[in-house]
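>>> Got a sequence here, can you model it:
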Amino acid sequence: MSLKKSLLLVAIILIVDQVSKIYVKTHFTMNETVEVFSWFKFVFIENSGAAWGTKLSDFLPISEETGKLILTVFRLFAVVGIGYWLFDTIRKKLPKTLAIAVALIFAGALGNIIDSVFYGMLFSESVYGGPVATMFTDQPYGTLFHGKVVDMLHFPFIENAIWPSWVPYFGGKSFSFFEPVFNIADMAISTGVGILLVFNKKAFAKTESEIVEN
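Presented below is the predicted three-dimensional model:
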């Protein structure tokens, strides 16, 4: 896979991701839901922490703002590292499967870091019940490095079902599947990781030059 094609893939994912986030941020109020199908909904939420909404301040004796800054800086280093991994993969002409997977992960990580770094100083606060947020506002909800990641995709395949009474511990309790709300960037990261797991041998297959050297 050439560098030009990999960058094109990254650019397409970034554009779709950011357009969808900006649209939802400026047209939805917090937690507003639009049902497309019974199993697919748009639900606007914001994630100020790591995966599943986890915050460093939940585990460390630091303020939420400090935890957010640390997490954003960590993400920046991670994005730089993944970007180098993509460049190195293409430079060494490693398998196309690996290049596609890394490009997806890089695009997803970059998409979410844009939210974390810039959204706090670009948008006004999103609130329950409105009004909707505005872009390039005089009253931003945060500062540089203190933005929140916009999520909107929800696939509730099963909602408010009840575990059979014979199931240990969970019997009689309600459950839903799939509960997380995510975005295009998250999908890109998950797809890239999935490719690495499912097509592991193909992604990390030795190139002809490596076989000759050995």
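>>> CA only for contacts and neighbour counts going forward, please
Fine.
>>> immediately after the helix or strand hosting Ile12, which helix or strand?
Assigned by DSSP states H and E, Ile12 belongs to helix 3-27. Next along the chain after helix 3-27, taking DSSP H and E as the criterion, comes strand 33-37.
>>> which residues sit against that next one?
Lys41, Phe42, Val43, Phe44 (CA atoms under 8 Å, 6 or more residues apart in numbering).
>>> again with stretch 75-86
Under the criterion CA under 8 Å, 6+ apart, residues Ala99, Val102, Ala103, Ile105, Phe106, Ala109, Leu110, Ile113 lie in contact with stretch 75-86.
>>> Grab the most central residue of this protein for me.
Asp186 (2.8 Å; CA atoms, centre = their mean).
>>> Could you verify that it is part of a strand?
No. Under DSSP: H, G, I helix; E, B strand; the rest coil, Asp186 sits outside any strand and is assigned helix.
>>> one more to put side by side:
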Amino acid sequence: MVFFFAIILAVVGIDQASKAWILLHFALYESREVIPGLFNLTHLTNNGAAFGMLAGQPAVWRQVFFIAAASVALVFIWIAQRSFGRRSRVYAAALALIAGGAIGNLIDRIRWGFVVDFLDFYLGQSHWPAFNVADSAITVGVTLFIVYNLVFDRQ
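All right, here's what the predicted structure looks like:
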């Protein structure tokens, strides 16, 4: 369990620290080129879900929905950790990454009513939707869980 909670705390800490740095050093919509033609740091906000889904809904309903969804997800992650996490540290790490990312974005939603995004990858004029450390942790965690399950743990 120490391993599980250490990863969660690391993800939340890095996520919140990186967002605080962006908020302190960038104006909203300000963009700075990091790797020409590929990557910028760009201060954006997202009051919707992934890729801006639900962004047009009333703020109160969005907040209730996102807080409830994150809370339910964290309960399921806790239950999964008690089953899968005991079988393998890989499962524990994957679930901790997902939980840490969910908590990081939940903190934003409770504090500001939106999530701070700033990682902006693109090729030419085609941009991937901006994201943050919490989103990355969730994506890596889900991918790790699925790949480990399919390749190494056939139970």
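>>> quick revisit: quick check: of the contacts of stretch 75-86 of structure 1, which lies closest to Val16 of structure 1?
Closest to Val16 of structure 1 out of these is Leu110 (12.6 Å), distances taken as CA to CA.
>>> tell me the helices in structure 2, going along the chain?
For structure 2, the helices defined by DSSP state H occupy 2-25, 59-80, 89-112, 133-151.
>>> tell me the angle the last one makes with helix 2-25.
Put plainly, it is helix 133-151 of structure 2. On the basis of axes from the mean of the first three to the mean of the last three CA atoms, to 10 degrees, helix 133-151 of structure 2 is oriented at 150 degrees to helix 2-25.
>>> now helix 133-151 of structure 2, how far from the chain's geometric center?
Remark: helix 133-151 of structure 2 is offset 11 Å from the chain centroid, using CA atoms, centre = their mean, to the nearest Å.
>>> Using neighbour counts, pick out the buried residues of stretch 21-28 of structure 2.
For stretch 21-28 of structure 2, a neighbour-count test (16 or more other CA atoms under 10 Å) marks Ile22, Phe26 as buried.
>>> nope, stretch 91-105 of structure 1 is what I meant
93-105.
>>> Same check on stretch 53-73 of structure 1?
Lys55, Leu56, Glu64, Glu65, Gly67, Lys68, Leu69, Leu71, Thr72.
>>> Give me the distance between the two termini of that stretch.
Chord length of stretch 53-73 of structure 1, first to last residue, is 17 Å (CA to CA, to the nearest Å).
>>> Stretch 107-124 of structure 2 too?
33 Å.
>>> Reformat the helices of structure 2 as JSON lines; add distance to Gly124 of structure 2.
Compiled in JSON lines, the helices of structure 2 are given as follows (distance: least, CA to CA, whole Å):
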{"stretch": "helix 2-25", "distance to Gly124 of structure 2": "24"}
{"stretch": "helix 59-80", "distance to Gly124 of structure 2": "33"}
{"stretch": "helix 89-112", "distance to Gly124 of structure 2": "29"}
{"stretch": "helix 133-151", "distance to Gly124 of structure 2": "22"}
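>>> check contacts around the corresponding residue of structure 2 for the residue nearest to the centre of structure 1.
Aligned by TM-score structural alignment, Asp186 of structure 1 pairs with Asp135 of structure 2. If a contact means CA under 8 Å, 6+ apart, then Asp135 of structure 2 has Gly101, Asn105 as its contacts.
>>> quick one: Asp135 of structure 2 from Ala96 of structure 2, how far?
Taken as CA to CA, the span from Asp135 of structure 2 to Ala96 of structure 2 is 13 Å.
>>> surely Leu123 of structure 2 meets Leu38?
Yes. Applying CA atoms under 8 Å, one finds Leu123 of structure 2 in contact with Leu38, separated by 5.5 Å.
>>> The contacts of stretch 75-86 of structure 1: which two are farthest apart?
Ala99 and Ile113 (20.8 Å).
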